[in-house]
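1. Sharing a model prediction with you, sequence too.
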Amino acid sequence: MDQIELNFTTDQKHQTKGKRVGLFVTCLVDLFRPTVGFAAVKLIENAGFTLEVPKDQTCCGQPAYNSGDKEDAKALAKQVIKAFEDYDYIVAPSGSCAAMIAKHYPSMLADDPDWANRAEAVAGKTHELVSFLVDVAGVNEIASHYQGSVTYHDSCSGLRELNVSEQPRALLKSIEGVELKEMQDSDVCCGFGGTFCVKYPDISDAIVGKKTKTIAASGAGTLLAGDLGCLMNMAGKLKREGSAVEVRHVAEVLADMADGPAIGEKPGR
């Protein structure tokens, strides 16, 4: 795997030595965009951590939780806790999945004496990917290669539950050739919302239609975000509108792995 250069603060770089990271791949990355997972691996390993991908990991339980199926959500949470609790850090290339583990597992299992403390411990070491690189690993620059203008969408869970906003922008601005063009209302929902877009397709379509207008108005050639669900929803709408804007996960650009087909495009295009 090709190396990319990462610059650290000295103290934080020293602290990465010997630390083990468990990568929570997420269902959507596994099924629809494995390159995001490979990009996450590259970024974390280049930051000096020992990385593993537990084979026993499952869905984080968020779809069940948001739909009111608390018992299945709890069962999935326990499976995730068992798979990841021995790692120093748990990292996910998704604000929504990371937030589910970090913010909702403790309250969901608070009344279970066998799991409450384990849920708290796992929650305390779970991070969204880019936030982990900046806030934990101390990465402040990435010498990746990308030429063009980009705009960044702030996904709801990452922004509101994990305070992920400035971290991706800081790393993107450090990449030579990247021009960051902020869209209006970058922090407004794209309409995906997990099962929301399935249960309320007309409302979801109206919301994402407003979002694609702000994306187009930014003048950027590429749309980036940190959650694949949001990206797939916006990419689908952009394609239906005939837009030429490319859609990619921010990790693919940061890891210098943005030379393949964009989200929603077929290989060879």
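-> Ah, there it is.

2. Could you use CA atoms for every contact and neighbour count after this?
-> Noted.

3. what about the residue nearest to residue 145 when sequence neighbours are not counted, which SS state?
-> Excluding its sequence neighbours, the residue lying closest to residue 145 (Cα to Cα, 6 or more residues apart in numbering) is residue 256, at 5.7 Å. Reducing the assignment to helix, strand or coil with DSSP: H, G, I helix; E, B strand; the rest coil, the entry for residue 256 is coil.

4. Repeat that for residue 146.
-> Reduced to three states with three-state DSSP, the structure at residue 146 is coil.

5. from what I can see, residue 172 looks like it's in a helix, true?
-> Yes - under three-state DSSP, residue 172 falls within a helix.

6. let's bring in a second one:
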Amino acid sequence: MRVGLFVTCLIDLMRPEIGFSAIKLIERAGFEVFVPPAQTCCGQPAYNSGDRRIARDLAEKTLREFEQYDYVVVPSGSCGGMIGTHYGDLFADDPELMGRFARLRPKVYELTDFLVRVAKIELTPGDFHGPVTYHDSCSGLRELGVKQQPRALLAQAGVTVTEMKDCEHCCGFGGTFALKFGDISTAIVDEKCANIRASGTQAVVLGDLGCMLNIEGRLRRTGDTTTRVLHIAQVLAGDA
């Protein structure tokens, strides 16, 4: 079966090692992975900012590049939510595009959801030793229903999860929200960082690089140089 990996802009530009970890996991589960070289943005920043024209252009581009594959896997709840949830809104006035999207939609999965529900991957305990705490990203949780999947995979890999207070609360990033409402964003991420520290763990694991960068950046700016901030793909693939 052919899997198209939607790498995401942030991973491609800032943490490509996460993409390689995702490929390793998908291949380990027995799938052939393809990374369309011309892929760019899913269109979420434009969509969230109200620029529907650019968002739709990017959505059409993504549709063209990925509709050939048996599955589309995204190591990001926010980009997966954009493709799987909001493309229907962008294509609503075009029956042809809507029909193509209707065929694509059931094939789109966030990485951990794919590994659990489709690949049914079986992991063995690796070299990573916990405990860790887990942050549920807003889009993955609320738009895609990603909650137990990453925890089940971590358990398979022998990683103990110590739940932090308010693990489902936002980290304050929200894409352009962090730019437009910096003071509010900072207050939100400060609360998240306090909960991470209070968990008593040395690492926070999550499935969205936007959240990773926001949390890690705030931890470092407030003097915490030891708490690790890791994408779940890195932990599961043995790359952490």
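-> Structure received. Nothing here was measured: the structure is a model prediction, and the numbers come from that model.

7. that older thread, the residue nearest to residue 145 of structure 1 contacts residue 172, correct?
-> No - with contact defined as Cα atoms under 8 Å, residue 256 of structure 1 and residue 172 do not form a contacting pair (11.5 Å).

8. Name the residue in those two with the higher neighbour count.
-> Comparing residue 256 of structure 1 with residue 172 by neighbour count (other Cα atoms under 10 Å), the higher total belongs to residue 172, at 24 against 19.

9. Distance check, that one against residue 224 of structure 1.
-> Look at residue 172 of structure 1 and residue 224 of structure 1: by Cα to Cα, to the nearest Å, they are 10 Å apart.

10. and the longest helix along structure 2, which stretch of structure 1?
-> Using DSSP state H to define each element, structure 2 has its longest helix at helix 182-198. The alignment of helix 182-198 of structure 2 onto structure 1 (TM-score structural alignment) covers residues 201-217.

11. Ok, stretch 137-154 of structure 2 next?
-> Counting by TM-score structural alignment, stretch 137-154 of structure 2 falls onto residues 155-172 of structure 1.

12. The matching stretch: end-to-end distance?
-> With Cα to Cα as the measure, the ends of stretch 155-172 of structure 1 fall 16 Å from one another.

13. what sits up against it?
-> 94-96, 98-99, 103, 128, 130-131, 134-135, 140-142, 152, 154, 178, 180, 187-190, 225-227, 230, 250, 254 (Cα atoms under 8 Å, 6 or more residues apart in numbering).

14. buried ones in it?
-> Using 16 or more other Cα atoms under 10 Å as the burial criterion, the residues of stretch 155-172 of structure 1 that qualify are 155-159, 162, 164-165, 167-169, 171-172.

15. Mind checking which of these land in helices?
-> 156-159, 162, 167-169, 171-172.

16. Save the residues you listed as CSV, and put in distance to residue 112 of structure 1 too.
-> Shown next, in CSV, are those (distance: Cα to Cα, whole Å):
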residue, distance to residue 112 of structure 1
156, 29
157, 25
158, 27
159, 29
162, 25
167, 35
168, 36
169, 40
171, 40
172, 42
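
17. nearest to residue 115 of structure 1, of the residues you listed?
-> The closest of these to residue 115 of structure 1 turns out to be residue 162 (Cα to Cα; 22.9 Å).

18. gap between that closest one and residue 149 of structure 1?
-> Here residue 162 of structure 1 is placed at a distance of 26 Å from residue 149 of structure 1 (Cα to Cα).

19. which residues in structure 2 form strands?
-> 2-5, 32-34, 71-74, 108-110, 133-134, 203-206, 228-231 (DSSP state E).

20. tell me, the third one lands on which residues of structure 1?
-> In other words, strand 71-74 of structure 2. Under the criterion TM-score structural alignment, strand 71-74 of structure 2 matches residues 89-92.

21. What's the average distance for the matching stretch when superposed on structure 2?
-> After superposition onto structure 2, stretch 89-92 of structure 1 sits on average 0.4 Å from its aligned residues (mean Cα distance after the TM-score superposition for structure 1).

22. For the spatially most central residue of structure 1, give me its contacts.
-> Using Cα atoms, centre = their mean, the residue of structure 1 that lies closest to the mean C-alpha position is residue 94, 2.5 Å off. With Cα under 8 Å, 6+ apart as the criterion, the residues that contact residue 94 of structure 1 are 26, 128-129, 158, 226-228.

23. try residue 218 of structure 2
-> Residues in contact with residue 218 of structure 2, defined by Cα under 8 Å, 6+ apart, are 189-190, 193.

24. which one among the residues you listed gets closest to residue 101 of structure 2?
-> The shortest approach to residue 101 of structure 2 among the contacts of residue 218 of structure 2 belongs to residue 189, at 35.1 Å (Cα to Cα).

25. Tell me how many other residues crowd the closest one.
-> Applying other Cα under 10 Å, we find 24 residues neighbouring residue 189 of structure 2.

26. how near is it to residue 195 of structure 2?
-> Separation of residue 189 of structure 2 from residue 195 of structure 2 (Cα to Cα): 10 Å.

27. what's next to stretch 46-59 of structure 2, contact-wise?
-> The contact list for stretch 46-59 of structure 2, computed with Cα under 8 Å, 6+ apart, reads 40-45, 83, 87, 90-91, 176.

28. end-to-end on it?
-> From the first residue to the last, stretch 46-59 of structure 2 extends over 11 Å; the measure is Cα to Cα.

29. Now do it: which range of structure 1 does it align onto?
-> Aligning stretch 46-59 of structure 2 against structure 1 (TM-score structural alignment) gives residues 64-77.

30. buried residues in stretch 21-34 of structure 1?
-> Those would be 21-29, 33, for stretch 21-34 of structure 1 by 16+ other Cα under 10 Å.

31. Show me those that map onto helices.
-> Taking DSSP H, the ones among the buried residues of stretch 21-34 of structure 1 that sit in helices are 27-29.

32. re earlier: of the contacts of residue 94 of structure 1, closest to residue 15 of structure 1?
-> For residue 15 of structure 1, the closest of these turns out to be residue 129, at 17.5 Å, with distances computed as Cα to Cα.

33. ok, and the closest non-adjacent residue to that closest one?
-> residue 93 (4.9 Å).

34. Likewise for residue 148 of structure 1?
-> In space, and not counting its chain neighbours, residue 148 of structure 1 is closest to residue 178: 5.4 Å by Cα to Cα, 6+ apart.

35. Near the one you found, how many residues? Count them for me, please.
-> For residue 178 of structure 1, the tally of surrounding residues (other Cα under 10 Å) stands at 17.

36. Now do the same contact list for it.
-> Counting by Cα under 8 Å, 6+ apart, residue 178 of structure 1 makes contact with 146-150, 172.
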